[in-house]
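K.L.:
Below are the sequence and a predicted model; questions follow.
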Amino acid sequence: MGCLGNLIWFICGGILGGLSWCVAGCLWCITIIGIPVGLQCFKLASLSFFPFGKEVRYGGGAGSFIMNIVWLIVSGFWLAVEHLIFGAVLCITIIGIPFGLQHFKLAKLALMPFGAEVY
């Protein structure tokens, strides 16, 4: 079921969320200091392309907290807003609720991606 969900997700809008993460990653990789952040964006882009069957666990320490604050100010807020809007639109119909919930999961991840592990 996860494979079918990922296929429908990718065709019906997952590509937009994944491309947004890729664009954010490319912008972060322009500077040498932002390369670790950009690499994290590319990892999360793969989750945004195919989120079904994957789980996110949050953890981390002070370094993750500081990077999450910088991330939130620079680009995390806009990615979270994008996923919240897509999630709200998809939750209008019964069929779209599982896809909307995935967008809400990605919105939370867009707010604090550092210290999060994807399983």
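P.N.:
Sure thing, it's come through.

K.L.:
CA atoms for contacts and neighbours, from now on please.
P.N.:
Noted.

K.L.:
which residues does residue 24 contact?
P.N.:
38, 41, 75 (CA atoms under 8 Å, 6 or more residues apart in numbering).

K.L.:
just checking, which of those residues belong to helices?
P.N.:
Counted as lying in helices by DSSP state H, out of the contacts of residue 24, are 38, 41.

K.L.:
Who wins on neighbours among the contacts of residue 24?
P.N.:
Within the contacts of residue 24, most neighbours by other CA atoms under 10 Å means residue 41, with 25 neighbours.

K.L.:
how many other residues sit next to the closest residue to that residue other than its chain neighbours?
P.N.:
Leaving aside its sequence neighbours, residue 41 sits nearest to residue 25 (CA to CA, 6 or more residues apart in numbering; 4.9 Å). Around residue 25 there are 24 other residues, counting by other CA under 10 Å.

K.L.:
Below is structure B, check it against A:
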Amino acid sequence: MSVLGNLLWFFCGGFFSALGWFMAGILWSITIIGLPVGKQCFKFAALAAWPFGKEIVYGGGAGSLILNIIWMIITGIPMALESVILGVLLCITIIGIPFGLQHFKMAKLALMPFGAQIIYT
């Protein structure tokens, strides 16, 4: 079932969500200091393209907290806002609810990507 959900997700908007994470990764990777941030963005671009069958576990320490604050100010809030708006629009219909929930998962991830791990279920 997750394969079908992933295919529908990718062709009905997941591509654009993944493209946003990919573009953020490219912009962050321009500088040497931003390379770890860009690497994390590329990892989450793959998650944004195929989110069904995966869970996110949050953790991390002080380093993750500092990076999350910098990330949130520069990139996180616009990406989270985009995902929340798309999630609300998709949850209007019954068929769109699973896709809306995936957007809400991505919105939380857009605010706190550092210290997060992808778990395959």
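P.N.:
That came through, no problem. Computed from a predicted structure; not experimentally measured.

K.L.:
Got a TM-score for the pair?
P.N.:
Remark: TM-score between the superposed chains equals 0.99 [TM-score structural alignment, normalised by the length of structure 1]; 119 aligned residues with a CA RMSD of 0.4 Å.

K.L.:
shouldn't the residue nearest to residue 41 of structure 1 be in contact with residue 44?
P.N.:
No. The pair residue 25 of structure 1 / residue 44 is not scored as a contact, 9.5 Å apart, by CA atoms under 8 Å.

K.L.:
that older thread, show me which of the contacts of residue 24 of structure 1 is closest to residue 52 of structure 1.
P.N.:
Distance to residue 52 of structure 1 across these (CA to CA) is lowest for residue 41, with 18.2 Å.

K.L.:
And that closest one, how far from residue 93 of structure 1?
P.N.:
30 Å (CA to CA, to the nearest Å).

K.L.:
same question, residue 61 of structure 1
P.N.:
From residue 61 of structure 1 to residue 93 of structure 1 the distance is 39 Å (CA to CA).

K.L.:
Check residue 86 of structure 1 too.
P.N.:
12 Å.

K.L.:
Of the two, which one has the most company?
P.N.:
The residue with more neighbours, out of residue 86 of structure 1 and residue 93, is residue 86; 21 against 10, by other CA under 10 Å.

K.L.:
can you give me the strands for structure 2?
P.N.:
Along structure 2, counting by DSSP state E, strands occupy 54-58, 116-120.

K.L.:
buried residues in the first one?
P.N.:
Of the residues in strand 54-58 of structure 2, those buried by neighbour count under the rule 16 or more other CA atoms under 10 Å are residue 56.

K.L.:
List of residues touching stretch 40-55 of structure 1?
P.N.:
So stretch 40-55 of structure 1 is contacted by 2-3, 5-7, 9-10, 14-15, 17-22, 24-25, 102, 106, 113-114, 118-119 (CA under 8 Å, 6+ apart).

K.L.:
if I look at residue 85 of structure 2, how far off is residue 56 of structure 2?
P.N.:
21 Å.

K.L.:
Return the residues in contact with the closest residue to residue 58 of structure 1 other than its chain neighbours.
P.N.:
Spatial nearest neighbour of residue 58 of structure 1, chain neighbours left out: residue 116 (4.3 Å); criterion: CA to CA, 6+ apart. By CA under 8 Å, 6+ apart, the contact list for residue 116 of structure 1 reads 56-60, 109.
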